[in-house]
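[1] could you look at this predicted model? Sequence included:
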Amino acid sequence: MSRIQVLPDFIAHKIAAGEVIERPVSVVKELVENSIDAMATSIEIEIKDGGKEYIRVSDNGHGIHRDDLKVAFLSHATSKIITVDDLFNITSLGFRGEALASIASVSDLVLRSRTRDTLQGYQISFGADDQAVIEPVGMETGTTVEVRRLFYNTPARYKFLKQSPTERRYIVEFVSRIALAHPQIAFKLVADEKLAVRTHGQGELKAALANVFDHRTIKNLVSIDAKTEWGRISGYLSKPSITRKSRQAQLIILNGRIIDSSLVSSAVERAYAGMLAHREYPIFFLNLSMNPTVVDVNVHPAKSQVRFQDDSEVYQEISRACRDALLTSDLSQTITSVKQEPVIHQETQSEQINLDFQEFFPWQPRTWSRVDEFLRSEKRLSNSAASYQSEIAAVEIEQPVKSSVTAREYDGGALVKETPSADVYQVKDQLLNGRIIGQFRQTYIILETDNGLWLLDQHIVHERIIYEFLTRDGAAPHVQQVLPQALEFSSAQAELVAEQLEKLNGFGVELEEFGTNSFLLRGIPQFFASRGISVDEQLILDLVSNLSERNNWREKAAVTLACKSAIKAGQRLSEKQIHSLLVQLADTENPFTCPHGRPIIVRLEDKEIERRFGR
């Protein structure tokens, strides 16, 4: 008996389906692309249970003739290509002839279609023996495909699907994106009987963008329209002031097809050289119209990866066009002169800022009445925390240290005296016992210690304090009720927010659904209210992006809240406020770095200062 056997058709079909149909959004993608190829001007999608139980895609395209219905479900049956040369001149979205056969092999599928030259439509379905049944049906011109019980006969694949809200979000994101690629088509998506996405097909790209991006982003987009050797580049780029923490808000369309291309993304990001902070990514929608003979889209069955004939030329042309578009737009920033300010600022009543976050949490910070209690409590610190002591770096002074105003000393009580070894206990002792000199450029706290001067970044100090408050066991910020405020999101963004409402409430951000793609903000963390910090759509999206993480979501969300609510560089602090910050920093487990890993303290040792003065 031969060890090598030809697989039965039903097994081969399921293997092929695994490459094309990975999850419900794959079904929607393939069917929508077929509708676009059929010259549809209106496409309606309906899903239930994240597409796992039901998917319907209807269009008003040119339809399928009765004689072609059975053929359409055969593997590699297509009307898009005839000869080998056609593979290198592809202008349609579909061409492999795998979609319908793959979907039908892993679901219960019914297709109805009517062409413009017939008086009635026809329906094709498949019985238990996979035999096709065709019967007449009344309908408008176009095609409707209904898919039920996806992966019912491949349970191993079904168990890898995500929860229904996540699968629904994938579909909402895809429909929102494909609507941008084809603004001339009206799209409608209904998810679990609720309208999720709607565009009107007016052909206006800006109108379609409103379904994907928020209003603030729309107002800060730069248009691009440039001709190249291989075609045309058009679309929109965000101004450098509008960025994201990931590349999720980047969309690349090639000849009407959504693609993933690290080459194109890198080319666009290179155009922003010198304009963005580290790990900040621009938002962009880029439409590439390219001669199909210079790009290969037949790389993967999903058709999202492409190969360019000349990578270098494509990269250079895109980067140059984007750079030119940015530099010829209004990207100016206002720069204010630096005023002479006293090192210690005497706060007025209107400038009083509560930097003590203890009152906003339902637990009390650690306190000590004696030195030995302080030391005993600190012995529980892990070795990893102690290892941060190396972050307090001794740096060389490039300019002579100028004298500064002397502040009065605080009575810190009987605390630990410094010993030659600089470990976590003695660092905390210096924070509590050091003499406050003042601020440098309203950004850095200057502290005189037993062995030199310390500079502390006030924003990072405050960030560390808030972060540890938020991540301690049982910590939950008190909520300040506010007048209800409507927040507007795109369809895809609204799906993300809806998934994380419970977690947002746990962080003191109280939201409730309010119509399509809208939420009412009813409460904010009390420490936000005390600092006058507003909660807008972008802050919610920043939080949601962290809450969506599978691991360490609480810590990541706490980092976002801490960064947003901490005092900023350039903010004047009184001596009382500086002292409050130093006391609270000494109460943290890691007073050495911010949650991002940046050092909090830079030390200028006595011996280095003396060496600079030739002593």
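    Noted; the coordinates are in hand.
[2] from here on, just use CA atoms for contacts and neighbour counts.
    Noted.
[3] neighbours of Ile540, just the number please.
    17 (other C-alpha atoms under 10 Å).
[4] neighbours around Arg612, how many?
    Going by other C-alpha under 10 Å, the residues that sit close to Arg612 add up to 14.
[5] again, but for Lys227
    12.
[6] that one contacts Ile233, doesn't it?
    Yes - between Lys227 and Ile233 a contact is recorded at 6.3 Å, counting by C-alpha atoms under 8 Å.
[7] comparison target below:
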Amino acid sequence: MNAIRILPESVATRIAAGEVVERPASVVRELLDNALDAEADRLELWVENGGKRRIRVRDNGVGMSRDDLLLCVERHATSKVREARDLFRISTFGFRGEALPSIGAVSKLSITTRPRGALSGNRLRMSGGKLISIEETGAPEGTTVDVESLFFNLPARRKFLRAARTEMDHILDTVFRVALAFPGILFRVVDGGRVALHLPETGDHRVRLSGLFGRRVAEDMIGVETSSSGVRVHGFLAPPEYVRSRADRMWVYVNGRNVRDRLLNKALLDGYGQR
């Protein structure tokens, strides 16, 4: 048996990144979280080969300064947590400071960003976790993240990715879950040059439901709203004729974040069986 040794930092980083970034949809989820935290109301995605070749996410959020751009690819660097007690009052979607470093460790990453009100932006490039360059550049306000050749330096992980169509389905499901909760944000997804999803921003949640499920389903849904002990619950329920035996068409959110809880789903399904 070989002697135990401490892994080189570069190897340890790749392994840790593989735990955060499981597939292309994981990249999309992390980038959408960052865009939401940046107060974006317009999110556009371009995907090639199911995200294995390229994922590009552009938002019109607050953007980053040059110093913050350099820090955002450092592990555990975050603007959302300052001390341990902050972990008990998190109101943002991302807070670990691991998303961009993990993505950058297993891809060829480019981040272009311009803060609101700034005259110019900056572009950072890295490959396999190594910084290649950072330079001043013209850019729209907000941030654009380009992720190319996902898992190019982890062939074993890349080998286990599914077909492009399957990976794209996972990406669309990820966007779907976010778009359902945020009707005030425009979402546009382009898959290999074809618009796969386009949802204009709207102040009416039922309009967003119509864009996702169709007009008839949206009109038939029953709006519910209640509050108790400082907790507010609101949502939409389909009439019993739409109910399925499986809970795969149920979406529950806590403070805007999609959660999956079997007990809660079961309670909702059981409610349909009671008068």
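    Here it is on my side, so go on. Because the structure is predicted, anything quoted here is derived from the model rather than measured.
[8] the helices in the stretch 501-615 of the first structure, which residues?
    For the stretch 501-615 of the first structure, applying DSSP state H, counting those that start in this stretch gives helices covering 501-506, 526-531, 537-547, 553-565, 575-586, 606-612.
[9] where does the third one end up in the second structure?
    So the one you mean is helix 537-547 of the first structure. Using TM-score structural alignment, helix 537-547 of the first structure corresponds to no residues of the second structure.
[10] measure how far that helix is from the centre of its chain, please.
    In terms of C-alpha atoms, centre = their mean, to the nearest Å, the centre of helix 537-547 of the first structure is set 8 Å apart from its chain centre.
[11] which one of the helices of the stretch 501-615 of the first structure lies nearest to Leu286 of the first structure?
    Proximity to Leu286 of the first structure (C-alpha to C-alpha) singles out helix 537-547 among these, at 22.3 Å.
[12] packing partners for the closest one?
    Packing partners of helix 537-547 of the first structure (3 or more C-alpha pairs under 8 Å, 6 or more residues apart in numbering; DSSP states H and E): helix 491-499, helix 501-506, helix 553-565.
[13] now the residue most central in space within the second structure: which helix or strand?
    Centroid check for the second structure by C-alpha atoms, centre = their mean gives Arg29 as the closest residue, at 2.1 Å. Taking DSSP states H and E as the criterion, Arg29 of the second structure maps to helix 24-37.
[14] for that helix, name the packing helices and strands.
    strand 54-59, helix 99-105, helix 164-181.
[15] let's go with 6 Å and repeat that
    Packed against helix 24-37 of the second structure by the contact rule (3 or more C-alpha pairs under 6 Å, 6 or more residues apart in numbering; DSSP states H and E) you find no helix or strand.
[16] for Gly97 of the first structure, which non-adjacent residue is closest in space?
    His76 (4.0 Å; C-alpha to C-alpha, 6 or more residues apart in numbering).
[17] now which residue in the first structure aligns to Ala77 of the second structure?
    Ala77 of the second structure maps onto Ala77 in the first structure, by TM-score structural alignment.
[18] what about its match, neighbour count?
    Neighbours of Ala77 of the first structure (other C-alpha under 10 Å): 19.
[19] quick one: it and Ala99 touch, right?
    No - taking contacts as C-alpha atoms under 6 Å, Ala77 of the first structure lies outside contact range of Ala99: 9.6 Å.
[20] host element of the residue nearest to Gly97 of the first structure?
    Secondary structure from DSSP H and E places His76 of the first structure outside every helix and strand.
[21] and it, how close does it get to Leu150 of the first structure?
    Distance, His76 of the first structure to Leu150 of the first structure, using C-alpha to C-alpha, to the nearest Å: 21 Å.
[22] between the two, tell me which one has more neighbours.
    Leu150 (26 against 15).
[23] helices of the stretch 151-275 of the second structure, residue ranges please.
    155-159, 164-181, 205-213, 215-220, 262-271.
[24] quick one: which of the ones you listed is nearest Leu197 of the second structure?
    Minimum separation from Leu197 of the second structure across the helices of the stretch 151-275 of the second structure (C-alpha to C-alpha) falls at helix 164-181, 8.1 Å.
[25] now that closest one on the first structure. Mean distance?
    With mean C-alpha distance after the TM-score superposition for the first structure, helix 164-181 of the second structure departs from the first structure by a mean of 1.1 Å once superposed.
[26] tilt between that helix and helix 24-37?
    20 degrees (axes from the mean of the first three to the mean of the last three C-alpha atoms, to 10 degrees).
[27] what residues sit buried inside helix 164-181 of the second structure?
    164, 167-168, 170-172, 174-175, 177-181 (16 or more other C-alpha atoms under 10 Å).
[28] repeat for stretch 268-275 of the second structure
    Result for stretch 268-275 of the second structure [16+ other C-alpha under 10 Å]: buried residues Leu269.
[29] and it, end to end?
    13 Å.
[30] now it, how far from the centre of its chain.
    With C-alpha atoms, centre = their mean as the basis, stretch 268-275 of the second structure stands 32 Å off its chain's centre.
[31] just stretch 100-116 of the second structure next, same as before
    That offset, for stretch 100-116 of the second structure, works out to 14 Å (C-alpha atoms, centre = their mean).
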